[in-house]
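Novice: Show me how the following folds:
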Amino acid sequence: MKRVLIISPYFPPANTADMQRIRMSLPYFEKFGWEAEVITVDERYYDVVEDKLLLNSVPPSIKIHKIKALPKEWTSKLGLGSLALRSLWHFRKKGAHLLKQQKFDLIYFSTTEFPICILGAYWKKKFGIPYVIDMQDPWHTDYYQNKPKAERPKKYWFSYRLHKFLEPKAMKKADGLISVSATYIKTLHERYPILKTKPFKVITFGAFDIDFKIAKANSAQLPIAYALRKKINLVYIGRGGHDMKQAVHTLFSAFKEGLVSQPALFSSIHLHFIGTSYAPKSKGIPTISPIAAELGIAEQVTEYTDRIGFYESIKNLQHADGLIIIGSNQAAYTASKLYPYILAKKPLLAIVHPESSVLRIISDCNAGFLIPINQAATIAEQTLTGYLAAVTQHTPSATDWSKFEVYTASSMTKKQVALFNSVIE
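Specialist: Got it, this is the predicted structure:
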């Protein structure tokens, strides 16, 4: 049995997108010939929404090593909040201890706390163990360079320069890449030609039906986050942000057209956007409802900026009449939430970049209705009307589950392991 040491700063009970790949893979690694151990930060040092039920999905046989981090209440006074930077020294110490005491064939970084990945080169030099980096987002990116200051992330000046400095230190020595997007790999190949000689694979997140069993078993304790209306309730759960503006504008413009052409149908609809901000509770700044107000459909739209628990999200999806996914204006964007939306078996509408993997996956499996961002409102309205017909008529999901099988967590884990084997061979 080969052995992999997984580095994931966030881990259950943290409800973050970047730990989902690992959480959903852990039940299957052994099936494909790999034994996994995880180093993560103790939840006492998290600053994100937690969901204790996530622990129910982690196999009890997996060894989880929890480390300390500098408390954010201290480091924030210096303007430093990143979990990666707060825990870097502790990861270095714990990782060196395990690698010295035990035999591991591979180190696997799966996180968007990217500064942690520089430890791969250090451990490789010290212990001779190869490492793989999982690119779930871009690390160093010029995306915000030409954006107005108001649209840039907080502390952008510092983070841009830090990532530009650290990324090459990790990437030039990496032995393999996994990414949710071919675009991310293409960019890294252009920056670091040496990576073209290393194994790489595009692997999206997997569908994990175990989560629906956990949500069902605990349904009584899971609240509904949105105010039920005596209307048809359409629900989106996930982040907002400036890169979602085009998708939101496309949706709302089509909706506005529908209110004019089919007022009886469209006035019976209410759209709920939940968990749109990463800010602390009650501190989020709306990014969806202002667009609705601008287009004159504010009465049909409610935005709830506060994040909610993972299994609470599943219950909210199942409770809705229909589901909506909005995507980024970046073609490389892959919505990690896509599979729970499909598994909820509700009528689904996605407004995404025409080159996004979300569009391809939904199309392959016949899992829902699709509107490319920036599609003309009159054309988008036709698709929206067809979707609303499915919602109002309670049309069963038409998903082709045989084709969906390739997107399950087990299938995605098998692909990860194939790359692991290529690296160590």
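Novice: CA atoms for contacts and neighbours, from now on please.
Specialist: OK.
Novice: The stretch 101-250 of the chain: helices as residue ranges?
Specialist: Counting by DSSP state H, counting those that start in this stretch, one finds helices in the stretch 101-250 of the chain at the ranges 118-127, 156-171, 182-191, 210-217, 245-261.
Novice: How far off centre is the second one?
Specialist: Read it as helix 156-171. 21 Å (C-alpha atoms, centre = their mean, to the nearest Å).
Novice: Who are the packing partners of that helix?
Specialist: With contacts defined as 3 or more C-alpha pairs under 8 Å, 6 or more residues apart in numbering; DSSP states H and E, the packing partners of helix 156-171 are helix 118-127.
Novice: counting contacts, what elements does the helix it packs on pack onto?
Specialist: helix 83-101, helix 156-171.
Novice: With respect to burial, which of these scores highest?
Specialist: Mean neighbour count, computed with mean count of other C-alpha atoms under 10 Å, is highest for helix 83-101 among the helices and strands packed on helix 118-127, reaching a mean of 17.
Novice: I have a second one here; can you model it like the first so I can compare?
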Amino acid sequence: MDSSRKILIVTYYWPPSGGVGVQRWMNFAIQLKKRGWDPWVLTPENPQFEIKDEKLLERVKDIPVIKLPIWEPFNLFHALTGNKDRKNVQQGLVLEKSDRSLKDNLMIWIRGNLLIPDPRVFWVRPAARRAIDLINKEGFSTIITTGPPHSMHLIGKRVKKKTGIKWITDFRDPWSKWDVLEKLKTSSLALSIHKKLESSVLDLVDYGVTVSERLAESLGGMEVIHNGITTHNQSTSAPNSSHFTIGYFGLLNELRNPRQLWHLLDQMCRENQVFANKLRILIGGIVSESIKAEINELNELKSKVEFLGYLPHESIQDEYRKCDVLLLLLNKSSNSGWILPVKFFEYLAAERMILGLGERKSDLGDLMNAKDVGEILAYSEIDSIRGFLEDVFENERRPNAEDRASLLKRFSHETLVDKLEKLIMK
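Specialist: As a prediction, the model looks like this:
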């Protein structure tokens, strides 16, 4: 194939990695391949993630993947502690523990102050060397780095300096303004290093891309290519009429815990026996043990909640369609307004009402307020949340078919890749 059509994508998340992080560039790579481009992927050989979805490998079997070993410092920590709390560390749940040990606090401090920008920083040099070799041998025209982890952008910076290749960065989340840095006890010195590294990337890159308008503005102005959805021929059957099912799918930690909603639902069950008889709550994904304990203390609600654990991407679509309301939880943080999550688009494709909890004045709020596919409300707006749920329960609100169809077309990966393709060809 013509080397001008070759693209090297550097990403930490690639199948069989599961979860949200893999979806964006897996789907963009697939669409680019369909359009006659030749995307290759450089990714770690032994990445540290627990969530795997082997079925995704079939979707990317025609995309060349170069794997390079990575050393991650927390692997040593896990080995020394017998892998205790391994999953909690990887999902960030150790940050929430009220009884953190000295080891927990030390690990958090190290993560926030010594491993900058993230624990994958030790992969930067070897990955950059490998990328440079590949560019010299294969003649790639463009390198794309996607973060987090933002160490991927430091790889791109080294490659750009050495080869002069066209470089596109993709910010799926903030860097120096990431809301978790405070929880990591990041010092002012460490934060200044984050900002310096971030600026060095933004100063050198040819084109910067991110997922929402507000995040683009916070990064000094970038091209916006939203997250999106690849739609398939899906059943649009109605949910089981014998139940009223609320579903949440994703990481559920204290940053997203809808505490007021749990208590509201418990109260609604006490007040309305018909509602109580029908209510069912499905929660799929990694859930903080403290949240499980909190729900278990609510006498009416606890028997109605089913924790499904992690679900492969293929089967999660079926779970969406079992629901009457799909719950979308944004982080309770100052920058939640910048995030337009992948989950919104997946929910949209399921043809169910969406209840978003978070910042009304946000990219998600702007989108949902303009279309009748659900509502975004503040976590504390109990009366409005109750009114929304009662309307859906009484079948007085359903997604507007035209609004839903227009959003799915606008945010399909097939449409979104148009803008990406134009950047690559500049």
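Novice: Overlay them and tell me the TM-score.
Specialist: The TM-score (TM-score structural alignment, normalised by the length of structure 1) is 0.77; 378 aligned residues with a C-alpha RMSD of 3.4 Å.
Novice: what's around residue 391 of structure 1, how many residues?
Specialist: 21 (other C-alpha atoms under 10 Å).
Novice: so what's it up against?
Specialist: 321-322, 347 (C-alpha atoms under 8 Å, 6 or more residues apart in numbering).
Novice: Mean neighbour count, the helices of the stretch 101-250 of structure 1: which tops it?
Specialist: helix 245-261 (a mean of 21).
Novice: After it, heading C-terminal, what element do we hit next?
Specialist: helix 263-266 (DSSP states H and E).
Novice: which residues touch the next helix or strand after that next one?
Specialist: Per DSSP H and E, the first helix or strand lying C-terminal to helix 263-266 of structure 1 is strand 269-274. Residues from elsewhere that reach strand 269-274 of structure 1 (C-alpha under 8 Å, 6+ apart): 225-226, 229, 231-239, 288, 300-308.
Novice: ok so, going back, would you format the helices of the stretch 101-250 of structure 1 as CSV with distance to residue 370 of structure 1 included?
Specialist: Below are the helices of the stretch 101-250 of structure 1 laid out as CSV (distance: least, C-alpha to C-alpha, whole Å):
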stretch, distance to residue 370 of structure 1
helix 118-127, 39
helix 156-171, 33
helix 182-191, 21
helix 210-217, 25
helix 245-261, 11
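Novice: closest one to residue 360 of structure 1 among these?
Specialist: Closest to residue 360 of structure 1 of these is helix 182-191 (C-alpha to C-alpha; 13.4 Å).
Novice: what angle sits between the closest one and helix 156-171?
Specialist: Orientation of helix 182-191 of structure 1 against helix 156-171 (axes from the mean of the first three to the mean of the last three C-alpha atoms, to 10 degrees) gives an angle of 70 degrees.
Novice: which residues does residue 302 of structure 1 contact?
Specialist: 270-273, 289.
Novice: could you measure it against residue 397 of structure 1, distance?
Specialist: For residue 302 of structure 1, the distance to residue 397 of structure 1 (C-alpha to C-alpha, to the nearest Å) stands at 26 Å.
Novice: Kindly tell me how buried the counterpart of residue 232 of structure 1 in structure 2 is, as a neighbour count.
Specialist: The pairwise alignment with structure 2 assigns residue 232 of structure 1 to residue 244, based on TM-score structural alignment. By other C-alpha under 10 Å, 23 other residues sit near residue 244 of structure 2.
Novice: The longest strand seen in structure 1 vs structure 2, average distance?
Specialist: Longest strand in structure 1, counting residues (DSSP state E): strand 34-41. Following the fit onto structure 2, the mean deviation recorded for strand 34-41 of structure 1 is 1.8 Å by mean C-alpha distance after the TM-score superposition for structure 1.
Novice: What remains of the contacts of residue 302 of structure 1 once you look at structure 2?
Specialist: Using both residues aligned by TM-score structural alignment, their matches' C-alpha atoms under 8 Å, structure 2 keeps these contacts from these: 270-273.
Novice: Closest to residue 53 of structure 1 out of these?
Specialist: Taking C-alpha to C-alpha as the measure, residue 53 of structure 1 sits nearest to residue 273 out of those, at 23.2 Å.
Novice: To which residue of structure 2 is the closest one aligned?
Specialist: Residue 273 of structure 1 maps onto residue 283 in structure 2, by TM-score structural alignment.
Novice: gap between its match and residue 254 of structure 2?
Specialist: 15 Å.
Novice: repeat for residue 57 of structure 2
Specialist: 32 Å.
Novice: quick one, which of these two is more surrounded?
Specialist: Comparing residue 57 of structure 2 with residue 254 by neighbour count (other C-alpha under 10 Å), the higher total belongs to residue 254, at 18 against 15.
Novice: close enough to count as contact, the more buried one and residue 288?
Specialist: Yes: at 7.5 Å, residue 254 of structure 2 counts as touching residue 288 under the criterion of C-alpha atoms under 8 Å.
Novice: The residue lying closest to residue 65 of structure 2 once chain neighbours are set aside and residue 254 of structure 2, how far apart?
Specialist: Computed as C-alpha to C-alpha, 6 or more residues apart in numbering, the closest residue to residue 65 of structure 2 that is not its neighbour in sequence is residue 41, at 4.7 Å. To residue 254 of structure 2, residue 41 of structure 2 is 34 Å away according to C-alpha to C-alpha.
Novice: Stretch 405-424 of structure 1: which residues count as buried?
Specialist: 407-417, 419-421, 423 (16 or more other C-alpha atoms under 10 Å).
Novice: Tell me the residue in structure 2 aligned with residue 242 of structure 1.
Specialist: That one, residue 242 of structure 1, aligns with residue 254 by TM-score structural alignment.
Novice: got it, and residue 35 of structure 1?
Specialist: Looking across to structure 2 (by TM-score structural alignment), residue 35 of structure 1 lines up with residue 38.
Novice: And for that match, nearest residue in space, chain neighbours not counted?
Specialist: residue 6 (4.6 Å).
Novice: In structure 1, what residue corresponds to the one you found?
Specialist: In structure 1, residue 6 of structure 2 lands on residue 3 (TM-score structural alignment).
Novice: Remind me what whichever helix or strand its match is part of packs against, helices and strands.
Specialist: Residue 3 of structure 1 is part of strand 2-7 when elements are defined by DSSP H and E. Using 3+ C-alpha pairs under 8 Å, 6+ apart, the elements in contact with strand 2-7 of structure 1 are strand 34-41, strand 106-110.
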